[in-house]
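S.K.: sequence and predicted structure, then a few things I'm wondering about:
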Amino acid sequence: MNKKEIFDDELQELAQFAKAISHPARLAILKYLAETKSCISGDISQNIPLSRTTVSQHLRELKELGLIHGEIEGLKINYCICSSNIYRYLELFENFFEKVKEAAVDCEI
């Protein structure tokens, strides 16, 4: 049995989301796509200070989790933010931390 399996699906999803957004490069990619407010065609690495290969690896991570879509159009790939998945993960995150906040335990030393 995988130790992750002892945790419920929601906690596993939250952990995957947190892992995906835990790298500054992936946050920069999401921020860039959000700021453009459209799908991006072409080489995102021109706008992110990393090599094309590194950017591709981070794009793959974001795509696997469903935070972005990448559709091939001819020789180019169009990248878009998947807002519905982002909203779903944010709602899970907010619900989780709302319960944590409600605990109202103050650990002042």
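M.R.: Received, thanks.
S.K.: please count neighbours and contacts with C-alpha atoms only from this point.
M.R.: OK.
S.K.: what lies in contact with stretch 38-54?
M.R.: The contact list for stretch 38-54, computed with Cα atoms under 8 Å, 6 or more residues apart in numbering, reads 25, 28, 29, 32, 33, 55, 76, 77, 78, 79, 80, 81.
S.K.: residues near the fourth one, how many?
M.R.: Put plainly, it is residue 32. 16 (other Cα atoms under 10 Å).
S.K.: longest helix in the protein, please.
M.R.: In the chain, taking DSSP state H as the definition, the longest helix is helix 83-102.
S.K.: ok, back up a step: which one of the contacts of stretch 38-54 has the most neighbours?
M.R.: Neighbour-wise, those (other Cα under 10 Å) top out at residue 81, 24 neighbours.
S.K.: then this one, side by side with the first:
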Amino acid sequence: MHAFDVLGDPVRRRILELLAAGEQSSGEVTAIIRAEFGISQPAVSQHLRVLRESGFTTVRAEGARRLYAVDAAPLKEVDAWLERFRGFWNQRLDALGTELARGRRARRTRDQKTTAPHPTTESSDD
């Protein structure tokens, strides 16, 4: 299964998000996914199996528990594919940074003008 086929499913993406925080038992993952998506335990197990078989997760036994963790190797494939498009994002992000800096400078200039003391004219009664 291609990486984008795996990541195309919102349940599997959410499972990976949960596992990105650290290793979790299948029971912990199942409880969260069932609460958030309203799907059955067997359906969650199927998603975990797809993630495991496609290499996105690893699983290890600890007694009766199965502990899942993210395996970053398939994510490198996604990252390599996205690399072609980063130039578009970086260019736009650079332009956004420039505009934000201009806005900050304009506000500082405006604020300095409104808070600067106005010269007063003193009148003499001599």
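M.R.: Arrived safely, thanks for sending. Remember, predicted model here, so these are calculated numbers, not experimental data.
S.K.: overlay the chains and give the TM-score.
M.R.: The TM-score (TM-score structural alignment, normalised by the length of the first structure) is 0.65; 82 aligned residues with a Cα RMSD of 2.1 Å.
S.K.: now tabulate the contacts of stretch 38-54 of the first structure in a markdown table and tack on secondary structure.
M.R.: Below are the contacts of stretch 38-54 of the first structure laid out as a markdown table (DSSP: H, G, I helix; E, B strand; the rest coil):
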| residue | secondary structure |
| --- | --- |
| 25 | helix |
| 28 | helix |
| 29 | helix |
| 32 | helix |
| 33 | helix |
| 55 | helix |
| 76 | strand |
| 77 | strand |
| 78 | strand |
| 79 | strand |
| 80 | strand |
| 81 | strand |
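S.K.: okay, the angle between the helix or strand harbouring residue 34 of the second structure and strand 65-70?
M.R.: Using DSSP states H and E, residue 34 of the second structure sits in helix 26-37. Angle of helix 26-37 of the second structure versus strand 65-70, following axes from the mean of the first three to the mean of the last three Cα atoms, to 10 degrees, is 60 degrees.
S.K.: return the distance of helix 26-37 of the second structure from the chain's centre.
M.R.: 20 Å (Cα atoms, centre = their mean, to the nearest Å).
S.K.: can you mark which positions in that helix are buried?
M.R.: Neighbour counts over helix 26-37 of the second structure (16 or more other Cα atoms under 10 Å) mark 26, 29, 30, 33 as buried.
S.K.: which residue in the first structure aligns with the third one?
M.R.: Think residue 30 of the second structure. Applying TM-score structural alignment, one finds that residue 30 of the second structure aligns to residue 45 in the first structure.
S.K.: gap between its match and residue 36 of the first structure?
M.R.: Computed as Cα to Cα, to the nearest Å, the residue 45 of the first structure to residue 36 of the first structure distance reads 14 Å.
S.K.: swap in residue 21 of the first structure?
M.R.: Per Cα to Cα, residue 21 of the first structure is found 19 Å from residue 36 of the first structure.
S.K.: kindly report the same for residue 22 of the first structure.
M.R.: Residue 22 of the first structure is 22 Å from residue 36 of the first structure, by Cα to Cα.
S.K.: which of residue 21 and residue 36 of the first structure has more neighbours?
M.R.: residue 21 (16 against 10).
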